[in-house]
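Provide a 3D model corresponding to the input given below.
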Amino acid sequence: MSNARMKYILRELMTSEAPLTGEYLANLNQVTTRTTRNDVKELNNIILEYGTLIHSVMGQGYQLEIIDDHKFRLFLRDYFDEELPHGSRYPSIPEERTEYLIRRFLLSNHYLKLNDLADEIFVSKSTIQNDLKNVKKVLDHYDINLESRPGHGLKAVGDELKLRFCMAEYVFDRTEELQERLPEELFSSFSKKDKNAVLQIIVDEVKINDITLSDIAINNLLIHLLIAYKRIKDGHQISLYQTDFKEITEQREFKVADRILKKVEQTLEVTFPEEEVAYVAIHLLGTKMVSADENLNETNVEHLIDPTTRELVNAILIKIEDKMNLKINRDQELMVALGLHLKPAINRYKYGMNIRNPMLNDIKRNYPFAYEAGIIAGLAIEEHTGSEIDENEIGYLALHIGAAMERNKMNAQPKRCLVVCASGLGSSQLLFYRIKSKFEGKLEVVGTTEYYKLNQYDLSSIDFIISSVPIPDNISTPVLEVNAILGKQDIENIESYLNENEQSIYEYFRPELMHLRKDFDSKASVLRFMSERLQELGLIDDTFLTSIYEREEFATTAYGNLVAIPHPITPHSDETFLSVCTLKSPITWGGKPVQFVCGLSVKRNSTEDLQSMYEMLGRIIDSPALVQKLIKADTYEEFVKVLLRDKGT
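Presented below is the predicted three-dimensional model:
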């Protein structure tokens, strides 16, 4: 166990620019600070000879210093890849044991006894029995059962196709180079020369037939061919429903798959039944990609994506915009990327091919709101196709959405404002030109209008209104009130709005919605407390908490770094707000420790620009040093001061 803790500590120190306190690391591992001190000491002894050491910075915590980068890389390779004689790893935490047991069952042709499995990884039989619950959950996903035979043990039994999908996902570590990660236990008789030959056959055929596959897709296909070879040698056959089979044989990819397998048969001296051709064709259908044009416009989009997929992409983007207001629904690159991704992805869902996403945790932590949009996209896909989308696929959708969000940030145009006066052309024109000259390049003043004509003006492309008269609150566009003769304070107010500095932080974090350094021992008690306070203030109704739990069922909103951002999946309030609760001690939330809880609610039919709010929350999720300071803040003033300092205002 200390080994797993030390890896966690090392990973955190590697990814943090600022020192991390012992208390923070202890909370992450859910141990005492004394245990963490010992872990750091032991870790230091290990890494010292690899040109790396952990400094203890007075009053600030621990910081990693890498003196010899080459030596440190060698250390990481060895330390994070400790191999057992059988090519498997000594698993120390439940997740690792679950994966180990899945691999053992998938790779075994005979029954396995629980006592033997317990002895292999130095745990008790009762621990193994506990882990089997998780193993069964994973295998259920692939319709694979653990068949029990008295006196003999357990064996994985299921449809041959599903067994292979499961093997492809759990036997191989996709994050490493394929050629170096093929387990010898599975392919001891499979020479490197043969592996390379099969790889070359795949590459040649897809190239000749204008099927563009990513490197990951080619590696996946190679893995599956090797599994097919091994399984046929062991006497297993694959079976497909006849209706599916007929549909696949009519696809162009079936002919390509047939040519690939004929060449592989000659190389490996093995005979594949026709069903195996269909199986490879599913892979070509399930992973094909097309290169998009560099200069994208609506005509190109229509040319690249068929009408059905285009309709699905539009439905996804409308749903995301409706619920999150990310301003990415007109991004042509995103439309093409999603369209090209979804066409083969739908084939994957159709044939039960679930792909594993090795980047999933990183995506959740680094692009939390893109991941959130991915969940909304998944719901839209389910509504349109009836196929349930798992979180691996949501992660891939999030990457496309995250790229669009970054593009949106880079391409941000000056904010557009409308000047409103009571009446009189002279004063409105004076205000118009004064603002225009003062904020040249920063602000586009699109025009002026009298107050009584405001209801006739299309405000959809206006970011905010600058008005010399009071405007009722029922207008959805933000309003800045100024004097008709623009004064120094007015200019500062406009600048402050444009810079989104103090104003936005005070706007998002309101004193009545801050609950600092509280004593709660569970996720349920925190959420109950926060929703009661919000109800007292009249911000939510009694369906809000149920909606929060509905969102948690899709995937946890604990994003790592002790942060959770619970929120409903659909807008539930009449205004956008953040509600914060920090805790004296961490609680468990979706299997992760959490000490900073930030409830988020977006206004129904919001037209606000929420980019800066999402960016600020993303910065908190991404910064251990900032979270440490925020959870120590005792007062609202102290909390806000930490954020202002972090933003450099």
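
going forward, measure contacts between C-alpha atoms and count neighbours the same way
Noted.

residue 600 belongs to a helix?
No: counting by DSSP: H, G, I helix; E, B strand; the rest coil, residue 600 is not part of a helix but strand.

isn't it right up against residue 577?
Yes: the pair residue 600 / residue 577 is scored as a contact, 6.2 Å apart, by CA atoms under 8 Å.

tally of neighbours for residue 380?
For residue 380, the neighbour count with other CA atoms under 10 Å is 22.

so residue 157 touches residue 140, yeah?
No: applying CA under 8 Å as the test, residue 157 and residue 140 come out as separate, 10.8 Å apart.

which of these two has more residues huddled nearby?
Neighbour count, other CA under 10 Å: between residue 157 and residue 140, residue 157 has more, with 16 against 13.

how close does that one get to residue 228?
Distance of residue 157 to residue 228, computed by CA to CA, to the nearest Å: 17 Å.

which parts of the stretch 501-649 of the chain are strands?
Ranges of strands in the stretch 501-649 of the chain, per DSSP state E, counting those that start in this stretch, are 514-518, 558-560, 563-564, 577-589, 592-601.

now these in JSON lines, with distance to residue 501 and mean neighbour count?
Output for the strands of the stretch 501-649 of the chain, formatted as JSON lines (distance: least, CA to CA, whole Å; neighbours: other CA atoms under 10 Å):
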{"stretch": "strand 514-518", "distance to residue 501": "19", "mean neighbour count": "18"}
{"stretch": "strand 558-560", "distance to residue 501": "25", "mean neighbour count": "23"}
{"stretch": "strand 563-564", "distance to residue 501": "23", "mean neighbour count": "24"}
{"stretch": "strand 577-589", "distance to residue 501": "17", "mean neighbour count": "20"}
{"stretch": "strand 592-601", "distance to residue 501": "20", "mean neighbour count": "23"}
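
so for residue 260, which of those strands sits nearest?
strand 558-560 (42.8 Å; CA to CA).

any residues touching the closest one, and which ones?
Strand 558-560 is contacted from outside by 364, 365, 368, 564, 565, 566, 589, 590, 592, 593, 594, 621, using CA atoms under 8 Å, 6 or more residues apart in numbering.

I'd like to know how many residues surround residue 175.
So residue 175, with other CA under 10 Å, has 11 neighbours.

which one is it nearest to, not counting chain neighbours?
residue 358 (6.2 Å; CA to CA, 6 or more residues apart in numbering).

that neighbour and residue 317, how far apart?
Going from residue 358 to residue 317 by CA to CA gives 25 Å.

before we move on, what about residue 587?
Distance from residue 587 to residue 317, by CA to CA: 35 Å.

residue 291 is in contact with residue 213, correct?
No: the pair residue 213 / residue 291 is not scored as a contact, 9.9 Å apart, by CA under 8 Å.

next, count neighbours for residue 507.
Neighbourhood size, residue 507 [other CA under 10 Å]: 12.

and for comparison, fold this next one:
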Amino acid sequence: MRTMTLLGILEKYDRPVTKVILSERMNLSESSIRNVVRDSNQIGEKNGFQIELIRGQGYVLHITSRERYDQFVVNETHRSEMYNPEQRVNFIISFLLQAENYVTIDQIATHMDVSRNTIVKDLKEVEKKVAASDLFLEKKVHYGLRVLGEESDYRRAFSKYVLTDYYLTPVKEFKTFRSLFNLDELRKVVNEALMANDLKMSDVAFENVVRHIRILIFRSLKSNFVSSYKHLKVEPEKGYYQVAEQIVTWINKKYDVVLPQSEMMFLAAHISGKVSIAKIDDQEKAEIDNQLGEILQTLDSAFSTYFTNDPVLRNDLLFHMLPLMKRLYYNMQLENPLVEEIYSKYANVFVIAFRFSELIEKKYGYQMSRDEVGYVAIHFAAHLERIKSVSLEKYKRIVVICTTGGGSAELLRLNLENIFSNAYISTASINNFKQYKDDPPDLFLSTVPMEASYAQVPIIQINEWIDEDEIRRIKDIISFQIHHKLDNQEITGLKDLFNEDIFYREKSDIDYLSLLKLRADDLVAKGYAVDYFPNSVLEREKKFTTIYRNGVAGPHAMKLDAMKDAVSVTILPEPIYYNDRTIQIIFLINLKAGHLFLHKELSRLLMRLMDHDYIRQRLIQTKNFRQFMAELELLI
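Predicted coordinates for the structure are as follows:
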């Protein structure tokens, strides 16, 4: 339910949230955000909340009746999420982390409004996830359950499961603490301490530190302290310690709690890994910059990219890497609540970002978290966006072929001028466009189906109505075509990736990974993929699953190294499950090195498929390849 997603975001930010942020978080256009706000306000009239737009700042949530609002959230959470196994597991962990003592299975079941047997079945996965956070789930007869482990590990898990998952309703004790806690006052204290010591942080890093301090206070009020800082290989530098000391002094005074030296040192280590590079030694900068250059050259060789030639990318990665190295050193990596959304939107650059993380681990011995990989992926995504902008500037003369004429054609031309700011754009009808045979433009855009080119000039089909999604699609297609023309590579269209000999529809009781292995082996046997493709696909899936929303999966190898570009499709009339996620349609992606723009087009296709229930269901119901392609073309 989009209203619940919207409310969760507005509650989490504790400040006005811009349409741009909401658009990114919810994967909706800004106009769609306005519609969701309007619909949510209608719901809120009876359920104790309203959403206000503050001009120039963003949207703010006003709770007019706490009782009615809380009841609405509880009801919708139970209705929408409690029957999702993954959400149930996260909820159980969140509940246990907030509990001071043992919690019984019956207490959890009552709080979640599910059966006791359901909780018992979920506990095996709970134990796995708790162990992945270096914690331990203790089960004691006649007492119940509780999570044990090092306080530093406990707090990282608390941040992950309690603070960043806005779908989960907090337990009463933490809910009371959160409602009384003054986040703005804490932000002011942290900001003043940083300024006094001439330190700077990005907004993301700043909010991560604020989140850490809020958990520190909550846990310290219950006398749960980090008992030692001996796991820190070296003590943080003086400047970071002074910031921590100033913040701890404020905590001692405001909350009447005395924090031990170990807490101050632990906080200083957090801060040292999240400041900008201004305080980092020039020699260290130079060393990391040289090593970064080597990493980018390796990536260029593997993906047929031009990262080394982009000074903006190199500078941005350097600014990111310097504090990153300190975070890796202290094992205090940034949390990234948007990592799943970043992955679904930029699956193509995640292939690169994961390879980047492997090279970091090989060179320095530190393993990056998925969250940190997500932040690195954004830098590579920005590089590709810059390539798009440069690509669009290469077109100086464009002809738009349309059937409507008049005002509609003029509106279409004006909208396209926003994309091609340096081009002269004219319109023509389908009957007279052949006049351009002897004097062709740089590009044809057509609102009607046509051949792929005319007079050796590409023809790209577009929609008559240009919205934000269509703008992104046009930019991606054009950038892809230019990129491959520069490399003298054969251009492959999306439809050419799908072939009848790698299309499957079957009822299967096979598990997901075994099915992937079977399909990957088939691509190798039919000459599409290299020999190590199956192992690479499974390695990729185990590191970070490629199962998206609504039963759609887009698995691929660790790197792009296909013999022939292709996408294997498997439709499952009855869904299967992996890691508590549903799978019903699998697009196994196999692309050549350098085909990142084509990968982006596939990602866009999968996202549209996730968001269009009707078309997705029609695809699942298709009986053969011909029917499948007919339905798929509605999305391409």
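
work out the TM-score between the chains.
Put the two chains on top of each other and the TM-score (TM-score structural alignment, normalised by the length of the second structure) is 0.67; 514 aligned residues with a CA RMSD of 4.8 Å.

nearest to residue 147 of the first structure, of the contacts of strand 558-560 of the first structure?
Nearest to residue 147 of the first structure out of these is residue 590 (CA to CA; 30.2 Å).

for the closest one, what are its contacts?
556, 557, 558.

any idea what the second one aligns with in the second structure?
By TM-score structural alignment, residue 557 of the first structure lines up with residue 546 in the second structure.

for residue 89 of the second structure, see how far away that match is.
From residue 546 of the second structure to residue 89 of the second structure the distance is 20 Å (CA to CA).

which residue in the second structure aligns with the residue nearest to residue 175 of the first structure?
Aligned by TM-score structural alignment, residue 358 of the first structure pairs with residue 337 of the second structure.

just to revisit the earlier point, which of the contacts of strand 558-560 of the first structure sit farthest apart?
368 and 593 (16.9 Å).

average gap between whichever helix in the second structure runs longest and the first structure?
Scanning the second structure for the helix with the most residues, using DSSP state H, yields helix 370-393. After superposition onto the first structure, the mean distance of helix 370-393 of the second structure to its aligned counterpart is 2.2 Å, using mean CA distance after the TM-score superposition for the first structure.

any idea how far residue 338 of the second structure is from the match of residue 557 of the first structure?
From residue 546 of the second structure to residue 338 of the second structure the distance is 15 Å (CA to CA).

with neighbour numbers in mind, choose between those two.
residue 546 (20 against 14).

wait, that one sits on residue 539?
No: at 11.4 Å, residue 546 of the second structure does not count as touching residue 539 under the criterion of CA under 8 Å.

mind giving me TSV with the contacts of residue 590 of the first structure and columns for distance to residue 636 of the first structure?
Shown next, in TSV, are the contacts of residue 590 of the first structure (distance: CA to CA, whole Å):
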residue	distance to residue 636 of the first structure
556	27
557	24
558	23
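
looking at the second structure, which residue ends up farthest from its center?
Within the second structure, residue 438 marks the point farthest from the mean C-alpha position, 47.6 Å out by CA atoms, centre = their mean.

what's it in contact with, if anything?
Taking CA under 8 Å, 6+ apart, one finds nothing in contact with residue 438 of the second structure.

and residue 153 of the second structure, what's its match in the first structure?
In the first structure, the residue matched to residue 153 of the second structure (TM-score structural alignment) is residue 162.

equivalent analysis for residue 362 of the second structure, please.
Residue 362 of the second structure maps onto residue 383 in the first structure, by TM-score structural alignment.

what packs against the helix or strand its match falls within?
Assessed by DSSP states H and E, residue 383 of the first structure sits inside helix 368-385. Here helix 368-385 of the first structure touches helix 307-324, helix 391-410, helix 611-622, going by 3 or more CA pairs under 8 Å, 6 or more residues apart in numbering; DSSP states H and E.

and the ones you listed as TSV, adding distance to residue 581 of the first structure and mean neighbour count?
Output for those, formatted as TSV (distance: least, CA to CA, whole Å; neighbours: other CA under 10 Å):
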stretch	distance to residue 581 of the first structure	mean neighbour count
helix 307-324	23	19
helix 391-410	27	19
helix 611-622	14	17
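
I'd like these as TSV, with distance to residue 236 of the first structure appended.
Listed next are those as TSV, based on distance: least, CA to CA, whole Å:
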stretch	distance to residue 236 of the first structure
helix 307-324	37
helix 391-410	29
helix 611-622	48
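
which one of those lies nearest to residue 199 of the first structure?
Set against residue 199 of the first structure and scored by CA to CA, these come closest in helix 391-410, at 24.9 Å.

immediately after that closest one, which helix or strand?
Following helix 391-410 of the first structure toward the C-terminus (DSSP H and E): strand 415-421.

following element in sequence after that following strand, please.
Next element after strand 415-421 of the first structure (DSSP H and E): helix 425-438.

surely residue 194 of the second structure touches residue 200?
Yes: Residue 194 of the second structure is in contact with residue 200 according to CA under 8 Å; the separation is 6.6 Å.

which one of those two has more residues nearby?
The residue with more neighbours, out of residue 194 of the second structure and residue 200, is residue 194; 23 against 17, by other CA under 10 Å.

surely residue 606 of the second structure is in contact with residue 550?
No: counting by CA under 8 Å, residue 606 of the second structure stays clear of residue 550, with 10.6 Å between them.

shared neighbours of the two, anything?
The contact sets of residue 606 of the second structure and residue 550 do not overlap (CA under 8 Å, 6+ apart).

residue 189 of the second structure is in what secondary structure piece?
Judged by DSSP H and E, residue 189 of the second structure forms part of helix 183-196.

helices and strands around that helix, which ones?
Against helix 183-196 of the second structure (3+ CA pairs under 8 Å, 6+ apart) you get helix 203-220, helix 238-255.

ok, back up a step: more neighbours, residue 213 and residue 291 of the first structure?
The residue with more neighbours, out of residue 213 of the first structure and residue 291, is residue 213; 20 against 11, by other CA under 10 Å.

on that earlier part again, the helices and strands packed on helix 368-385 of the first structure: which one's closest to residue 136 of the first structure?
If you check each of those against residue 136 of the first structure by CA to CA, helix 391-410 wins as the nearest, at 18.5 Å.

show me what the closest one is packed against.
helix 332-350, helix 360-366, helix 368-385.
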